[in-house]
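Colleague: Fold the following for me, if possible:
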Amino acid sequence: MSDIYSYTVELPKSSIALSDLKDKTLLFVNVASKCGLTPQYKDLQALHEKYGDKGLVIIGFPCNQFKAQEPGTDDEVLQFCQLNYGVTFPIAKKADVNGPETQPIWKYLKENSQPPVENIDWNFSKFLVKDGKITWFPARSSKVADVEAAL
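Modeller: Got it, this is the predicted structure:
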């Protein structure tokens, strides 16, 4: 694909054409329900509430690749996020972010980040797409506050 806006994100019951979001700042996060970083959902929701009407779109991508910490179905994951953290930002269908089955949008994000990213390090890694520039925030060394500072 030629750019990030060529992709469509599949949600459990609908989809989001990123071409409709060209004027927005996008935050892609691989998420998991049974991870020590799972409480970041609260911070991500706060970021969504603070900046959503200013053009920030957060999309969570459940991923079961790191110690099987996202075992639920797409519907179970969505219900968990809503009930436990009040999440109202979009949660995509489960996706691989590394390996041969890497979802194409994650392959694009990794290859086009500056510098490029070979492998996602853990749950709650983040890619911020602002003005076409892709910035990676590694899970083990970044927090939601780091993303907010980059907005």
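
Colleague: CA atoms for contacts and neighbours, from now on please.
Modeller: OK.

Colleague: where exactly do the strands run in this structure?
Modeller: Assigned by DSSP state E, the strands in the chain fall at 8-10, 15-17, 25-31, 56-62, 126-130, 133-137.

Colleague: compare with the first, here's sequence two:
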Amino acid sequence: MSVNDVYDVEIGALGGGSAELGQYRGKAVLIVNVASQCGLTPQYEGLERLHARYAAQGFAVLGVPCNQFGGQEPGSAEEIATFCSTTYGVTFPLTEKIEVNGSGRHALYKDLVTVADGGGHTGDIRWNFEKFLIGPDGTVVARFAPQTEPDGPELLAAVEKSLPAA
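Modeller: Here you go, the predicted model:
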């Protein structure tokens, strides 16, 4: 499934202005709905390592804060940014806080949720830290369950396979 139109979706950056998704054309990008008060929040550390490890090879992590799962991302943009940088040293970009499910689902997730993960799940995002790997050509390469660690072998293999040709 191609989601080239994902690059044309309007979404704000956490600190204001546009997140400019078009900058990811030609790169591999891992889109992750994130939260600061979740049992899976320590994945921020692994996501940052993943981002740093492959950034020079045309890869980026894009964090998408969402408060739809147990109210686990209640903070303001400033609170989220401060938490991420001071607690986990996050340097990868974060978008504005959005809804990923329901009638208020942001356009970014409209097509993403139609893609199946390795277990065959399609549809609504199940929890914080669900991951979508977009290839350099705009194709959704893989969907990973929230419990999949950023350094999990299946995720690392998919990222390495999806890196743009040098």
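
Colleague: circling back to that earlier point, now the strands of structure 1 as JSON lines including mean neighbour count?
Modeller: As requested, these are exported to JSON lines (neighbours: other C-alpha atoms under 10 Å):
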{"stretch": "strand 8-10", "mean neighbour count": "16"}
{"stretch": "strand 15-17", "mean neighbour count": "14"}
{"stretch": "strand 25-31", "mean neighbour count": "23"}
{"stretch": "strand 56-62", "mean neighbour count": "24"}
{"stretch": "strand 126-130", "mean neighbour count": "22"}
{"stretch": "strand 133-137", "mean neighbour count": "20"}
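
Colleague: Compare those strands and give me the one nearest Asn119 of structure 1.
Modeller: Checking the strands of structure 1 against Asn119 of structure 1 by C-alpha to C-alpha gives strand 133-137 as the closest, at 11.1 Å.

Colleague: so where is stretch 21-40 of structure 2 in structure 1?
Modeller: Stretch 21-40 of structure 2 corresponds to residues 18-37 in structure 1, going by TM-score structural alignment.

Colleague: so how far is the matching stretch off the chain centroid?
Modeller: On the basis of C-alpha atoms, centre = their mean, to the nearest Å, stretch 18-37 of structure 1 sits 3 Å off its chain's mean C-alpha point.

Colleague: Ok, stretch 78-89 of structure 1 next?
Modeller: Distance of stretch 78-89 of structure 1 from the chain centroid (C-alpha atoms, centre = their mean) equals 14 Å.

Colleague: So which bits of it are buried?
Modeller: Across stretch 78-89 of structure 1, burial judged by 16 or more other C-alpha atoms under 10 Å covers 78, 81, 85, 87, 89.

Colleague: Would you check that the last one makes contact with Leu47?
Modeller: No: under the criterion of C-alpha atoms under 8 Å, Phe89 of structure 1 is not in contact with Leu47, lying 10.0 Å apart.

Colleague: Name the residues contacting each of the two.
Modeller: Counting by C-alpha atoms under 8 Å, 6 or more residues apart in numbering, Phe89 of structure 1 and Leu47 have no shared contacts at all.

Colleague: The residue lying closest to Asp20 of structure 1 once chain neighbours are set aside: what's it in contact with?
Modeller: Excluding the flanking residues, the one nearest Asp20 of structure 1 by C-alpha to C-alpha, 6 or more residues apart in numbering is Tyr5, at 7.9 Å. Contacts for Tyr5 of structure 1 were tallied using C-alpha under 8 Å, 6+ apart; they are 17-22.

Colleague: Next, give me the two most distant ones among the residues you listed.
Modeller: The largest separation in the contacts of Tyr5 of structure 1, counting by C-alpha to C-alpha, is between Ala17 and Lys22 at 9.9 Å.

Colleague: What's the residue nearest to Asp20 of structure 1 aligned with over in structure 2?
Modeller: Mapped onto structure 2 by TM-score structural alignment, Tyr5 of structure 1 lines up with Tyr7.
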